[in-house]
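> quick one, what's the 3D model for this:
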Amino acid sequence: MREGSAPLIRREDYAAPAFWIKTVDLTFDLDPAKTLVINKMTVAPNPALPGAPLRLDGEDINLTRVLVDGEPVSFRTEGGQLVLENLPQQPFNLEIRSTCAPEKNTQLSGLYTSSGGFFTQCEALGFRRITYFLDRPDVMATYKVTLKADQRKYPVLLSNGNLVEEGKLDGGKHFAVWEDPHPKPCYLFALVAADLVRREQRIRTRAGRDHLLQIYVRAGDLDKTEHAMNSLIASIAWDEARFGLSLDLERFMVVAVSDFNMGAMENKGLNIFNTKFVLANPATATDVDFGNVESVVAHEYFHNWTGNRVTCRDWFQLSLKEGLTVFRDQQFSQDMAGSPSARAVKRIEDVRTLRQLQFPEDAGPMAHPVRPDSYLAIDNFYTATVYEKGAEVVRMMHTLVGDEGFAQGMALYFERHDGQAVTCDDFAQAIADANPDSELAKRLDAFKRWYAQAGTPRVKVDGVYDAANQIYTLTLSQSCVATPGQPVKAPVVIPVAMGLVAPDGRQLNLHFEGQLASVGHNTVLVLSEPEQAFTFVHVPVEPVPSLLRGFSAPVVLEAELSDDALFTLLSHDQDPFNRWEAAQKLSLRRLLAAVAGSGHVELDARFVEALRGVLRHPELDAAFKELVLTLPSEAYVAEQLDLVDPQRIHAAREGMRLQFAHALHEDWAWAYEQHHELGGYSPDPVSTGRRALANLALGMLVLDGSVRHNPVWTGKALQRFQDANNMTDRLGALSALVNAHAEQAEQALAHFHQQFRGEALVIDKWFSLQALAPEKDGKVFARAKALMLHPDFTLRTPNRARSLLMALCQSNPAAFHRTDAAGYVFWADRVIEIDGINPQLAARLARAMDHWRRLAEPYRTAAREALSRVAARTELSDDVREIVTRALQD
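Below you'll find the model as predicted:
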């Protein structure tokens, strides 16, 4: 185990390598205990750095031989690098022979074994665990790969690119030779050797080329791959139609593996996926799972261009590929949703994810810009800031230049940079240069501060209405609090999509002062100064401003709207996002008042009637209703407070949820009866929305019945659980029982486990469901601890560990933050234990304590003690050390 030995890497220190690797010829003789790797490279010196030594990265590999142009050479190892000096000053051949032990690789980085097969994960720094190499993204080479393995154990041999040769060898072995014609950085290398079955389909793209698509899974999972294949085909068609980007390989392969640190990996032509994001059928996967498979398959395929054809110069530019590709997969999912209402639901879900994951990150010790300035362990920066906030930065560019302008910018980006390793600045410059008259081009330097500054900007709103002259003046000002290393923030460019709504619900025409014509009911204000005023004329009544429509910028909007104004937006705003936002603010306002006061929420009749109106509304989609009627999470409530008492928040929210369940009892019953599906399963948006609303209603009805000792709905939920013909409804009914702590929950949980004990992803849901239940008298925490001893639980499979530990420590505040500190002791023990197995996974769990300083006593002191105990460990990975050290820094 490393002892915090890695140096701090700074973006400003970037320098080109002293050598370039042009071609790579790899031969693997695969064996779980000792795999031989022969690495033959053509290497060219960088003329700008003559005479410099060649430093190749390597970790946990045994070096056996080094040859230069066929002759042995002297070498030394230094700081995890192989150092070669006095090398030829013209291109030369370098051969390195080494061995590694895949079966001992519990980090799941590099070459490792899982379920009897070989798999790789090379992003970010995994290739150095396979062979010595210039393990950096700006070194791009073409690869030829020969795989040799036991044919009976590993009948499938895969690598990047095109299969050029295969055959049998002596001793029961066989071989396959793969060649990738596209230069790539080593983080995009992949190999798979396993006993797998496949679904395949041939397609012809708009470009008139034929391609073979293949999805490889273990035997028994083939019936769960149809949705992934359909999603891949749809992604290929969408990218070609939307951006003119065609598939550039003869074949495209997806492989599913159960042991995987990430969601999926976009290795060129050979995507390796966590099974969670490939396998889906109605019996084992929920609607959310179906949506995630579609989104992640699209995301990884879209990387084929935004990440593979154009890649990152260095890891500080990670959002160049990830932020852009998240935006692209979000756009794809919205287009697949179809109707405007379904598109709006997708946008709300994305914003909710951003607020739950990224906003807290921006306000914590790990706050960093979309393009970080430094890191100790790059694995710690695969964050919501790089991904989700990075996507919002791209979305703002799209807003400022429009659909057509953005497509033109993308075309220019590939024209300039195809086959190169570039920076976030290069992307922004291409979008601006393709749209020279746009607001983006005019303010590009200020806009690029989004990449350089951490923290969530806050936009304060002040509206003044002059009734006599029918003038409405809207003043917007922006600010951003200090974050680690950035005490002062410069103003950024913030596009504020907006409209004005009359108290009677009319959408008002917008007339800017000094302009003759109206711009319609919608416009985008561009806030680029610390404060700006925007004046509208011919405003017949005092309006309610509808600001940040569609969540047009990742900011916190500080608009002191009255309840009357929020009820107007909830009932009448033409923007679905702001209708949902109004409901959230009304709920949040009542929850915060309870937390600050007596702790008890007393729901007012107007609020109840407004939500009843949404629930009963004949024209609103069920999916939208479900979003509006779901209360803000405890974590989101906590984000609004300077001093956080998790138990007090939990009590207030649970009290509000119970009142909500009782006050709308008849309406929930109507919603359930009208929306629960009785026919065949389909993951389309309408059916998905109906199931979501029916399951929310069922949960409310069981909660109300359990508290009032009325067994009717508990019985119906149990019957629903038994009769359901799909996992969404089965799990929804089980959740209703578990979350209400109903007596029948134990029986149902046991039955569920028995029924699905052979389905790993379903058993993950079983663990999570119990760890996420609303805490009651310490029962949930106690159950989670007990589940650690369950025969099906293991810390070595990331999905299983996350299903219990992340659910408890990161997503169930009341169960985790205990006054007796037991949650923190449990957390520290698990972080230390997992760090010895898988540092990346341990670091993710360590992030549960990012916000300990904002906790009230006695939580804060206990949390500090737990963090200090982890930090005091002498044997600690760089991944975890960086997290806990930054958390403890003043």
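> from now on I want contacts and neighbour counts done on CA atoms only, so please keep to that.
Fine.
> helices of the stretch 251-400 of the chain, start to end?
287-302, 318-337, 340-353, 359-362, 384, 390-417 (DSSP state H, counting those that start in this stretch).
> so which of the ones you listed is nearest Cys480?
helix 359-362 (10.5 Å; CA to CA).
> please give me the structure for this one as well, since I'd like to look at both together:
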Amino acid sequence: MRTDTAPVVRLEDYRPTDFLIDTVVLDIALDATATRVHADFSVRRNPAGRADAPLVLQGDELVLLSVTRDGVRLTADQYQADPQGLILPGPLPESFSLTIETMVNPSANTKLMGLYRSGGNYCTQCEAEGFRRITYFLDRPDVLSVYTTRLEAARADAPLLLANGNLVERGDIPGTGRHYAVWHDPHPKPAYLFALVGGTLDTLAEEFVTASGRKVEIAVHVEAGKRERAAYALDALRRSMRWDETTFGREYDLDVFNVVAVSDFNMGAMENKGLNIFNDKYVLASSDTATDADYAGIETVIAHEYFHNWTGNRITCRDWFQLCLKEGLTVFRDQEFSADERSRPVKRIADVRTLRTQQFAEDSGPLSHPVRPRTYREINNFYTATVYEKGAEIVRMLRSLIGPAAFRRGMDLYFARCDGTAATIEDFLGCFAEASGRDLGHFAQWYEQAGTPVVTASGQYDAAAGTYRLTLSQATPPTPGQPTKAPMVIPIVLGLVGASGDALPIATTNEATVDADGLFVLDSANATITFTGLTERPVPSLLRGFSAPVRLESELDDDDLVVLFRHDSDPFNQWQAGQTLATRLILAAMRGETVNTRFGEALGHFLDSDARNDPAFAAQVLALPSEADIARDIGRDINPTAIHNARLAVKRALGAELAPHLNALHGALQSSEAYRPDAANTGRRALRNAALDLLAAGDATEGAARATAQFDEADNMTERLGALAVLVLIPGAARDHALATFAARYGDNPLVLDKWFALQAGIPEEGTLDRITELARHPAFSMGNPNRIRALFGSFAMTNATQFNREDGRGYDLIADTVLALDARNPQVAARLLTAFRTWRVLEPIRRGKAEAALRRVAATQGLSPDVSDIAGRSLE
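All right, here's what the predicted structure looks like:
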């Protein structure tokens, strides 16, 4: 039974379940307030479990109607039950049938877990522990069952009925106005992958022919009137399916694949077997309502959830401690898909930006945890950047270490050996160790050790000897529960660049030290590489492609960085050199020092010579390091206002210096062609918006005029929103007019208004708190919709560093009050919002004290959900 305070769950305490449920037959009569669930289970004792153990099933806010075992209805004294659980005491037969009838109220389910209503439609979310809100069950991922689901509903209420698997039967129930559909999924799956949908939905469908010639109907179902905006999602699904066949040899295994978009969803999407349920943010798109970033997001999330069919569904996790086994691996797969579909260097930069902003911040604060945590209280709080993004980086490092060919062999072995099982990290790594012939025991520490390693590099050039001695060292800072850290296995891809920009040959005193691709493996605290045969001092290009999720500290001076920025053949390190130069400018501005113009000169040269060759990459180059990036570089006693002011000063100086280049670029990149979300046009629009942003920083008057013209003339959301993003940072009539015009145009489109809410929540001005209070009363805003909450309060807390971290503490109080108001309604969303405090300990003392006080006020509140209580408690440890 569940108590108010969730108990600590420990990996070391895992033991197999005492019982298994081989088949699940559900008969669900949908009703808005009184849905009846009739569940038949075939239960057998697990040979690996305890003899004579009771059957303990989990529930969550359930109403129990009846319990029947082997055809005999049990009386209340034959079992123990409350809304949170059901126990059948032992001894029990080796195998038996169990029928449980429950009733749930979908309309009252504001937690959006289990069965609930969204936009008048029925839908489910069962990961991680939502199935227990539908019926009592062994709700754990290592219980794999074959499901048959019969859905029944009033045809007027839910003309479309969907569940996992293949459609077996459908029909009307004569004289009742009701109809039914029976779905069967032949593939055993855990309860968290169960799904159903019932409602009035428009469908866009087509036939997909697999590599072996099987015909599959793929379909996207959306709320009425939104069918035309589903075309890109269907196209992304088709491309994802073909890519997985080509790249990983994975063919789809059912007759249908359904995607359903709903407007109320706690997450981005869910990979339920054959019936993916999506937040409509990641399905709906048109040129007038979605930005290029939205299109890219749809492509990525559609692919991610589809790829789970094998890495998550066919092979699932033994327990929730292995969550990264499906999520980190699948993020790696979706990143590779998007890189192949678009620009690989730009995708890599974007992914590293996300990693550094989200996961590095998580790794350095009180919420730090290993990729495979050892304990948890509330599993919902471990769907984190560490599990997803850092988990993906581990897979990427694994491929670097053993090579692409061995990696593919390892993946093939993993699919063959673990198909139909609930696997562990050890199972996964074992396949790659066998495929490559390498011992991966040391590498496995990436899953067990929290924190971001810091790699320090220094070099010494001996002109007389023609040698360059590179010394590398590593150390991982202490994190909660792990005060001391062992050296990690860190793949470092490197190269040498001459002052003229030529790539220098890599020859070492030990040929095995650096391989032909420039890979060096740092697996000890310190190492030295001596490069020979050099006729000039090299500039080392380290961590090419960001080959490991570490922080790199080097002694390169500004001249060295300019060489890399102008000449490095590795696009990531070329971009990184520019980011490092810009960071040094901002830090110098914080110290009141004169701004060095070397970066401005190099940037001007880049804009003239290279920017139009790859506009998407150029747009990344023009984007200065974020305030969060600068804060991470400083590390402690952070004053967000000082960072903001210094960054703005550098941005203004660069904008003014580069104005001729930016003006020419912004005009030249205008296009009269019809909108297309392809890579080339996306890159062009990205660079045009980046040029406008920097231009406006240098000259607000000229910038406002250009932004207003772009806003008025734009025929697509990317350029319209890009212009509005510039205008909201320039107080005055132009801003007010643009905001009002945008709201009037899109007043009936909640997803587009989310962008409007988010931009205003991010304005770094004194009056933003009052603006947010006013926006929370806007007719389009709802505390019942996670997207609205994230757009307004999430954007404020996560992106508006100056106002969230106000010295008077009012920003902290606003978010604390919002968390407390939201907790009873939707604990998951409330807990995620509270993670905005994750970096409070590195703030300067006054802000640190205010943030701590707000956190303690949340933690001291009676009746907190386990979700929020867990985040508050860990944040204060």
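> for Asp31 of structure 2, give me its contacts.
Asn105, Pro106, Ala153 (CA atoms under 8 Å, 6 or more residues apart in numbering).
> out of the residues you listed, who's nearest Glu555 of structure 2?
Ranked by distance to Glu555 of structure 2 (CA to CA), those are led by Pro106 at 59.9 Å.
> what is the neighbour count of that closest one?
25 (other CA atoms under 10 Å).
> kindly report the same for Asn105 of structure 1.
Counted with other CA under 10 Å, the neighbours of Asn105 of structure 1 add up to 19.
> what do you get for Ser338 of structure 2?
19.
> just give me the match in structure 1 for it.
Counting by TM-score structural alignment, Ser338 of structure 2 lines up with Ser333 in structure 1.
> okay, the contacts of Asp31 of structure 2 in TSV with distance to Ile173 of structure 2 and secondary structure next?
Below are the contacts of Asp31 of structure 2 laid out as TSV (distance: CA to CA, whole Å; DSSP: H, G, I helix; E, B strand; the rest coil):
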residue	distance to Ile173 of structure 2	secondary structure
Asn105	23	coil
Pro106	23	helix
Ala153	10	strand
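> and the closest residue to Glu341 of structure 2 other than its chain neighbours, what is it in contact with?
Using CA to CA, 6 or more residues apart in numbering and skipping the chain neighbours, the partner closest in space to Glu341 of structure 2 is Ala679 (7.9 Å). Ala679 of structure 2 makes contact with Glu341, Arg342, Ser343, according to CA under 8 Å, 6+ apart.
> same check for these, but in structure 1.
Contacts conserved in structure 1 for these, counting by both residues aligned by TM-score structural alignment, their matches' CA atoms under 8 Å: Arg342, Ser343.
> select only the buried ones of the contacts of Ala679 of structure 2 in PyMOL?
The following PyMOL line selects those of those that are buried, judged by 16 or more other CA atoms under 10 Å:
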select buried, resi 341+342+343
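> check which helix or strand covers the aligned partner of Ile236 of structure 1 in structure 2.
By TM-score structural alignment, Ile236 of structure 1 lines up with Met241 in structure 2. For Met241 of structure 2, the host element (DSSP states H and E) is helix 231-248.
> can you list the helices and strands that that helix packs against?
strand 201-209, strand 215-223, helix 292-307, helix 404-418 (3 or more CA pairs under 8 Å, 6 or more residues apart in numbering; DSSP states H and E).
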